[in-house]
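I need the structure of the sequence given here:
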Amino acid sequence: MKDQVVLIVGGSGGVGTSVAKLFAKAGAKIVLAARNRSKAEEAALEINNGGGEAYVIDVDVTDSSSVFKMTDDIIKEFGKVDILVNAFGLGIIQPLLDVDPRKAKEVFDVNVYGTFLVTQSILRHMATAKSGKVVMFPGILGKAVMKGSSVYSASKFAVTGMTKALVDEHRRSNVKFTLMYLGGIDTGFWDSDLIDMRVQRDKMLTANEVAKAVYYACSQPGNAVLNEIVIQPDSHQMV
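Prediction:
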């Protein structure tokens, strides 16, 4: 990972921060892109104080001009993005009939449109360079469903479908894609008022465990690619 440029979108906490710290220890240059700049700056400061190299950049994934500016600034500064980690997303676990349509739109705007904008913007440069890795987080609810997940699963199945289509579109550009089908992770995701379920966070995956899986996927040798990873807490398995 020495001197590789790793862009983590959603790098203001949870999984994004853990991924950033692990990749930084391996010598990567980390760019943390987030709306919550203060939390991202805390993570970057910790990395830099520990001898790593991390930078913070603002982005609103639902605003095309913001996404394009983020990409332009990164390319001007570093000349490339080796790894894109789309670690952002908005959760909602509620029965369909209880969902506020405005909240549903927000979920789709962030999870689907935001993923489209960020991936398209960065992928243009990866395809030109004929090199790059893209890590997506559809989560286990982008592969299986459960009660109350209709809106959220719809957004995450869209990410799964988008990524699988991109594999075919970019077979000749040497860009590699990984889908992370992860079960419950102990992060602030569960603190949202939009999550209408009781959970046992002490039995969930940790962000550090997830970061190790992301690192493993991105460090495959030669022409190998780890297309899909499924990791779930043994008490919350879904197939």
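
okay, CA-based contacts and neighbour counts for the rest of this
OK.

quick check: end-to-end length of stretch 165-183?
23 Å (Cα to Cα, to the nearest Å).

what about the helices in this protein?
Secondary structure of the chain (DSSP state H): helices at 14-25, 37-49, 64-78, 101-108, 115-129, 150-169, 207-218.

got the buried residues for the fourth one?
Applying a neighbour-count criterion of 16 or more other Cα atoms under 10 Å, the buried positions in helix 101-108 are A104, E106, V107, F108.

mind putting the residues you listed in a markdown table, distance to G132 included?
Output for the buried residues of helix 101-108, formatted as a markdown table (distance: Cα to Cα, whole Å):
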| residue | distance to G132 |
| --- | --- |
| A104 | 32 |
| E106 | 29 |
| V107 | 27 |
| F108 | 26 |
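
please generate a structure for the following sequence too, so the two can be compared:
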Amino acid sequence: MENKIVLIVGGSGGIGSATAKRFAKENAKVILASRNKANVEKVAKDINDNGGEAFAIEVDATDEASVKKMTEEIANQLGKIDVLINAFGQGIIQPFMDINPADAKEIIDTNVYGTFLVTQTVMKNMKEDERTSVVMFPGTMGKYVMKNASVYAASKFAIQGFTKALVEEQRRGNTRFSLLYLGGVDTPFWDDDRVNMKVKKDMMLTPDEVAEAVFYAVNQPSGSVMNEVVIQPESHQLV
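This is a model prediction of the structure:
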């Protein structure tokens, strides 16, 4: 990963920051993008203070102008992107009849439209003559369903279908796509008031475990690709 340019959108969360640190250890140039630039600046500073190379940038994944500005700044200052990791998203776990339509719209706009917008814009600014990678996190809710997850599961199934269609379109290209179906991960996701679940965080996957899986997916040897993997906690997290 020496000098590879790795863009992590959603870099302030547990998975994003852990993944950034993992890639920085291998001498990649890591860019952390988030709506809250102050949060990713802290992660970038930590990486730089420990001998890595990281940059922080502000972006609203649902705003076309903001996403274009982000990619243009990266291209002008660092060059074309090698790896895109879409680690952003919002959750909602509530009974269907109780869901506020405004919340449903926000979830779908962020998780579905945001993923489309970021991926399309970034892929236009990825290296064309070298192998590149795109990593998605549909989570287990993008593969299975559970009670009270109607809107959230819909957004995550959309990411699965979106990515699999891209695989078909890009078969003759240099971009490899990886779908990571993760079970419960100990991140701020569970602190959202819209996620009404009782969980045991100490029994969940850690962000560092996920970061290792992401690094493994991106670093598959030439001629192979890790298209899909399911990783769940050994013990069920519901109580």
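
ok so, going back, which one among the buried residues of helix 101-108 of structure 1 gets closest to Y152 of structure 1?
Closest approach to Y152 of structure 1 among the buried residues of helix 101-108 of structure 1 (Cα to Cα): V107, at 7.2 Å.

relative to its centroid, which residue of structure 1 is most remote?
No residue in structure 1 sits farther from the centre than L97, which is 28.6 Å out by Cα atoms, centre = their mean.

where's it relative to S149 of structure 1, distance?
Taking Cα to Cα as the measure, L97 of structure 1 falls 12 Å from S149 of structure 1.

with D72 of structure 1 instead?
According to Cα to Cα, D72 of structure 1 and S149 of structure 1 sit 36 Å apart.

tell me which of the two has more neighbours.
When D72 of structure 1 is set against S149 and neighbours are counted by other Cα atoms under 10 Å, the residue ahead is S149, at 20 against 14.

so the more buried one sits right up against G142, yeah?
No: taking Cα atoms under 8 Å as the definition, S149 of structure 1 is not a contact partner of G142, at 9.8 Å.

in structure 1, which residue is closest to the centre?
Geometric middle of structure 1 (Cα atoms, centre = their mean) lands on A87, at 2.0 Å.

what's the closest non-adjacent residue to it?
Leaving aside its sequence neighbours, A87 of structure 1 sits nearest to G10 (Cα to Cα, 6 or more residues apart in numbering; 5.0 Å).

show me what the one you found lines up with in structure 2.
The equivalent of G10 of structure 1 in structure 2 is G10 (alignment by TM-score structural alignment).

quick revisit: pick the most deeply packed of the helices of structure 1.
Counting by mean count of other Cα atoms under 10 Å, helix 14-25 has the highest mean neighbour count of these, with a mean of 23.

so which elements touch the longest strand along structure 1?
Longest strand of structure 1, by residue count under DSSP state E: strand 175-182. Packing contacts for strand 175-182 of structure 1, counted by 3 or more Cα pairs under 8 Å, 6 or more residues apart in numbering; DSSP states H and E, involve strand 132-136, helix 150-169, strand 228-231.
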